[in-house]
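Next come a sequence and a model predicted from it.
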Amino acid sequence: MFSARRQLINSFRQFSTSSINNYKVSVLGANGGIGQPLSLLLKLNHKVTDLALYDLRGAPGVAADVSHIPTNSTVKGYTPDNDGLATALKGSDVVIIPAGVPRKPGMTRDDLFNTNASIVASLALAVAENSPNAAILIISNPVNSTVPIVAEVLKSKGVYNPKKLFGVTTLDVIRASRFISEVANTDPTKEQVTVVGGHSGITIVPLISKTLHKDIAKDVKDALINRIQFGGDEVVKAKDGAGSATLSMATAGARMANSVLSGLSGEKDIIEPTFIDNPLYKSEGVEFFSSPVTLGPDGVHEIHTLGTIAGFEEEMIAAAKETLKKNIQKGVDFTGQFLAKQK
């Protein structure tokens, strides 16, 4: 019989592949609803040998808690005291930013903008100054705007690397796998659904035509797509005002972090959809777009085209692009004002 310790570690073995490389991962917002379970999952990932947890308060407690888990990594918690943010970031290979306020009932991701934009911009400045070569994973919503904010901040400091800035849209991917399995009565772990576009509402475009279930009835397909696009609302409603998607988002963040680390360590054929500085629709004014990318030692190794898709998906992408233009511009405009205040 497995020991309790072995059962715990094996239960998360998808995040626990041994690696000969040593990686420092920093989590900014580690004491939050996403940050705490994300920190747990990262502690269980054997690619992570140095885990730095930062928050305005409570991060040392989270660090002490997860440090007792018997995996081969060190964990330290930091607060703003004693230049804690800079210390947490120094030498980091991957920085993950889940910091921000959660959605409440009736709130869209865009409603979160003013508060979360300021938080993300301030953290981006710290990353630029202390770990400019790190891969940066943005979870803080609205991702369609916060990723451009980080890009603009990094540009202002002369350290922007488009190959190493990722908007985490993985939650849409795992939701799609789960929801389509419920419709098709299949194993969700076997379902592969490519989700492109952005990370809010109609900007989320699941490419059902590229799955084994492309011929499902139209009414079923329409309901499935709507649920994937607005799955976060289910959680907000079910939590009755007490929070938004945190556990599923932490799982998605841990998966994306693991894939980025796998790419950095030289593993082959690591592909994930992610919201990045993307050439696919740049000629149309869409600077950022989520599409599948192959990850490598330098971050994004290859950006994949969407290939042949169904007519209804082309219509969805057209609508998504118009919304994305506004979301991206909103982030750019905010950053201009933010940086002006820093001078």
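Okay, I see it. Residues are numbered from 1 along each chain as shown.

use CA for all of it now, contacts and neighbours both
Fine.

what sits against residue 321?
197, 203, 286 (CA atoms under 8 Å, 6 or more residues apart in numbering).

my bad, should have said residue 215
The contact partners of residue 215, by CA under 8 Å, 6+ apart, come to residue 209.

Doesn't it belong to a helix?
No. Looking at residue 215 with DSSP: H, G, I helix; E, B strand; the rest coil, it is coil, so not inside a helix.

so how far is residue 224 from residue 50?
Distance, residue 50 to residue 224, using CA to CA, to the nearest Å: 40 Å.

right, I mislabeled it, should have said residue 51
With distances taken as CA to CA, residue 51 is found 38 Å from residue 224.

and the two? which has more neighbours close in?
Neighbour count, other CA atoms under 10 Å: between residue 51 and residue 224, residue 51 has more, with 24 against 20.

helix/strand/coil for the more buried one?
Following three-state DSSP, residue 51 is assigned to strand.

ok, it touching residue 24?
Yes. Applying CA atoms under 8 Å as the test, residue 51 and residue 24 come out as touching, 5.8 Å apart.

Contacts only, for the closest residue to residue 133 other than its chain neighbours.
Distances taken as CA to CA, 6 or more residues apart in numbering put residue 93 closest to residue 133, at 7.3 Å, once the chain neighbours are dropped. With CA under 8 Å, 6+ apart as the criterion, the residues that contact residue 93 are 23, 24, 25, 131, 133, 134, 135.

take a look at this one as well, against the first:
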Amino acid sequence: MSLPAKALVQAAANSGLRAVSVRHSSQAPKVALLGAAGGIGQPLGLLLKQDPLVAHLALYDVVNTPGVAADLSHIDSNAKVTAHTGPKELYAAVENADVIVIPAGVPRKPGMTRDDLFNTNAGIVRDLAAVIAKASPKALIAIITNPVNSTVPIASEVLKKAGVYDPKRVFGVTTLDVVRSQAFVAELKRLQSTVRIHTFLCFQGHDASKTVVPVVGGHAGITIIPLLSQVTPSTKFSEEEIAKLTPRIQDAGTEVVNAKAGAGSATLSMALAGARFANALVRGIKGQKNVQCAYVASDAVKGVEYFSTPVELGPNGVEKILGVGKVSAFEQKLIDASVPELNKNIAKGVAFVKGN
């Protein structure tokens, strides 16, 4: 996937595929999964194959795609599965796609930050975006490839160069931060419940499936900002709990990387988060508006071009940016501190495209 963008586009052109389509269908949604044979891609493909809203699941990778597709095609759900391998088949994978999910790239290893992945993964996202711009410019693009704070601006700049950029259609998937926050909050409150009498409200707060935690900012380190003041159902935290829970959420990815001891990074939880966000995009396309946190082009916070907040999804992608809402003084400090770091990440992504 690291071939130059021009080579990928030329390969697509040489394959004799028909002219660019701008289909954006709510009747039979096509989801393209780029990086389908990887550590995230395989479990993500499994979850997408089981999504009853997906009519066509197109799998793309540089190797091993036919085996993954054959395996998934034996599952008794209605989504049609197609396999696409290598640059010559990328165009067909994304053509007519309504949603394109991109987990392609290399995983983190112990001692690495998301930023350490930049050079390899930046080139992958740039090259994929160049073909998407030609083959499916109206698709909703969900980027999982790290560092998300930089890869979203990279994809955006490529689409701008091609004259097809729509800020409402490009997303950085930060759902994993939300999923982790909800799991950790529920775990903490469940533990506390063993030493106190339950109330009905308290009991609800202990159920991970009913706990909602907005996470704003970005998708790396200090830019990950869980809004514990806005947890639903309403949940009280001591200052000590907030001081411990916040950095755990921010560093949760490293927790998994270290636990896997060189065998990879978060794959199963990321697959769940990616499938959940892809489902939300498809529901939006079908007119079922819903709210998710996502890293998008946004004016929600002054002084930074991209920021994750709750957004309302609909047929056109982002229908409304809902902003950060009322935050605590502690959270506001975190937001303020995240802006310079995000600007550095964004500038690095933009410079990568303009310099290549």
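It's in. Keep in mind it's a predicted model, so treat the numbers as computed, not measured.

circling back: quick one: the aligned residue in structure 2 for the residue nearest to residue 133 of structure 1 and residue 187 of structure 2, what's the gap?
Alignment note: residue 93 of structure 1 maps to residue 98 in structure 2; criterion TM-score structural alignment. As judged by CA to CA, residue 98 of structure 2 and residue 187 of structure 2 stand 36 Å apart.

ditto for residue 71 of structure 2
When distance is defined by CA to CA, residue 71 of structure 2 is 35 Å away from residue 187 of structure 2.

what about the two, which has more around it?
Legend: neighbour count by other CA under 10 Å for residue 71 of structure 2 and residue 187, higher for residue 187 (16 against 12).

Please work out how many residues are found near residue 239 of structure 2.
Neighbours of residue 239 of structure 2 (other CA under 10 Å): 10.

now residue 69 of structure 1
Look at residue 69 of structure 1: counted by other CA under 10 Å, it has 15 neighbours.

Kindly report the same for residue 112 of structure 2.
Residue 112 of structure 2 sits with 12 neighbouring residues when counted by other CA under 10 Å.

Let me see the contact set for the aligned residue in structure 1 for residue 284 of structure 2.
The alignment partner of residue 284 of structure 2 in structure 1, by TM-score structural alignment, is residue 263. The contact partners of residue 263 of structure 1, by CA under 8 Å, 6+ apart, come to 270, 295, 296, 297, 298, 299.

What of residue 228 of structure 2?
Residue 228 of structure 2 sits next to 213, 214, 237, 242 when contact means CA under 8 Å, 6+ apart.

Which residue in structure 1 aligns with it?
Under the alignment by TM-score structural alignment, residue 228 of structure 2 pairs with residue 208 in structure 1.

Same check on residue 71 of structure 2?
Structural alignment (TM-score structural alignment) places residue 71 of structure 2 against residue 65 in structure 1.

That match should be in a strand, yeah?
No. The assignment for residue 65 of structure 1, made by three-state DSSP, is helix rather than a strand.

Against residue 104 of structure 1, how distant is it?
Using CA to CA, residue 65 of structure 1 is found at 28 Å from residue 104 of structure 1.

Could you do residue 314 of structure 1 as well?
In this view, residue 314 of structure 1 and residue 104 of structure 1 are 32 Å apart by CA to CA.

How many neighbouring residues does residue 354 of structure 2 have?
Other residues close to residue 354 of structure 2 by other CA under 10 Å number 11.

quick one: what's aligned to it in structure 1?
Looks like residue 354 of structure 2 aligns to residue 336 there (TM-score structural alignment).

in the stretch 101-250 of structure 2, which spans are helices?
Remark: helices assigned in the stretch 101-250 of structure 2 by DSSP state H, counting those that start in this stretch are 118-135, 148-162, 175-193, 200-205, 239-250.

residue range for the first one in structure 1?
What that stands for is helix 118-135 of structure 2. The alignment of helix 118-135 of structure 2 onto structure 1 (TM-score structural alignment) covers residues 113-130.

how far out from the middle of the chain is the matching stretch?
With CA atoms, centre = their mean, to the nearest Å as the basis, stretch 113-130 of structure 1 stands 16 Å off its chain's centre.

Okay, buried residues for that stretch please.
113, 116-128, 130 (16 or more other CA atoms under 10 Å).
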